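K.L.:
following is a predicted model, sequence given first.
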Amino acid sequence: MTDTHPILRLESLALVAVGGFAGANARYLVGQFVPGALGTLAVNVLGSFLLGFLLYEAILGGFIGQETRAVLGTGVLSSFTTYSTFALETALLDSPLWMVGNVVATYGLGFAGVLLGRAVARALYGGAA
């Protein structure tokens, strides 16, 4: 079988769907403990860290298989993190100062999360990626 065989594509789709189910439920659970914009900030920063690690692990180590990366990256982390909720909750904040602060915090900490994920991957596998 080739990588383009319909059964393999269906298997990948099913794996991403299972990952999406897990990520959405994890996102909901975090929201129960940390509601509102702070909970959304937490999942977006954590998701950025994990996605950064997953990307750099693939570049530097390559121990996590392509299917697992699809489940974790496209499935779990895509449904765990949430731009639409971030945008809505930011618009609903009490003042423009809080809105700007939330945008700056989300993007700044998100980028920092990716860089921290890269640093962890580098520490585990070495390399300069």
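P.N.:
That came through, no problem. Computed from a predicted model, the values in this text were never measured in an experiment.

K.L.:
could you use CA atoms for every contact and neighbour count after this?
P.N.:
Noted.

K.L.:
flag every buried residue along the helix or strand containing residue 122.
P.N.:
Here residue 122, judged by DSSP states H and E, is contained in helix 96-125. The neighbour-count check on helix 96-125 (16 or more other CA atoms under 10 Å) flags 99, 102, 106, 109-122, 125 as buried.

K.L.:
same check on stretch 61-74?
P.N.:
Residues of stretch 61-74 classed as buried: 61, 68-74 (neighbour count, 16+ other CA under 10 Å).

K.L.:
so which elements touch the helix holding residue 122?
P.N.:
Applying 3 or more CA pairs under 8 Å, 6 or more residues apart in numbering; DSSP states H and E, we find helix 96-125 packed against helix 36-60, helix 83-91.

K.L.:
ok, and here's another one to check against it:
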Amino acid sequence: MPRPALSWTDAALVFVGGAVGTVLRTLLLLPTASGWQTWGLLAVNVVGALALGLLTGVMLRRAATERDRRLRLLLGTGLLGGFTTYSALAVHAASPLWFWIAVLTVVLGVIAAFAGLRLGRGGSRP
């Protein structure tokens, strides 16, 4: 019988990582100083993109094992998926300021992800 695409253990890894990532994001975005939510959200998403690129680059340098697959689920899909919040940008993008913040977040996020990927692979091209 073929292995299911996602086991209960895999789902638990994503759940735990996502919960921790969401708590970290919430703690970083709690201060309510003027503009903190806007720029803090941008920072969280760009740092998360960099970290995901770095994680992916490091994993690409290694021979894939079952442990690596589970680490990707816990740290990549779970922790960094919960830490970043591109969905918040979609909710706020109707206002002109938030539209440009969303554009800036996506552009900087892509740049950060490629930078992380390159760093994770030891400086080689992605």
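P.N.:
Arrived safely, thanks for sending. Treat the numbers as computed from the prediction; the structure is a model and nothing was measured.

K.L.:
TM-score for these two?
P.N.:
TM-score of the superposed chains, computed with TM-score structural alignment, normalised by the length of the second structure, equals 0.80; 121 aligned residues with a CA RMSD of 2.6 Å.

K.L.:
hang on, the earlier thing: looking at the buried residues of stretch 61-74 of the first structure, which is nearest residue 85 of the first structure?
P.N.:
Distance to residue 85 of the first structure, by CA to CA, is smallest for residue 74 among these, at 17.9 Å.

K.L.:
highest mean neighbour count out of the helices and strands packed on helix 96-125 of the first structure?
P.N.:
Among those, helix 36-60 has the highest mean neighbour count (mean count of other CA atoms under 10 Å), at a mean of 21.

K.L.:
residues in the second structure aligned with the next helix or strand after it?
P.N.:
Downstream of helix 36-60 of the first structure, the next assigned helix or strand under DSSP H and E is helix 66-69. Per TM-score structural alignment, the counterpart of helix 66-69 of the first structure in the second structure is residues 69-72.

K.L.:
and the matching stretch, how far out from the chain middle?
P.N.:
Mean-position distance between stretch 69-72 of the second structure and its chain equals 14 Å (CA atoms, centre = their mean, to the nearest Å).

K.L.:
still on that earlier bit, for the helices and strands packed on helix 96-125 of the first structure, which one sits closest to residue 20 of the first structure?
P.N.:
helix 36-60 (13.1 Å).

K.L.:
on average, how far is that closest one from the matching bit in the second structure?
P.N.:
The superposed helix 36-60 of the first structure is, by mean CA distance after the TM-score superposition for the first structure, a mean 1.2 Å from where its aligned residues fall in the second structure.

K.L.:
show me what that helix is packed against.
P.N.:
When contacts are defined as 3+ CA pairs under 8 Å, 6+ apart, helix 36-60 of the first structure packs onto helix 6-33, helix 78-80, helix 83-91, helix 96-125.

K.L.:
now it, how far from the centre of its chain.
P.N.:
Counting by CA atoms, centre = their mean, helix 36-60 of the first structure comes out at 4 Å from the chain centroid.

K.L.:
quick one: what's aligned to residue 16 of the second structure in the first structure?
P.N.:
In the first structure, residue 16 of the second structure lines up with residue 18, judged by TM-score structural alignment.

K.L.:
isn't its match up against residue 71?
P.N.:
Yes. In terms of CA atoms under 8 Å, residue 18 of the first structure counts as a neighbour of residue 71; the distance is 7.5 Å.

K.L.:
how much space between residue 27 of the first structure and residue 43 of the first structure?
P.N.:
7 Å (CA to CA, to the nearest Å).
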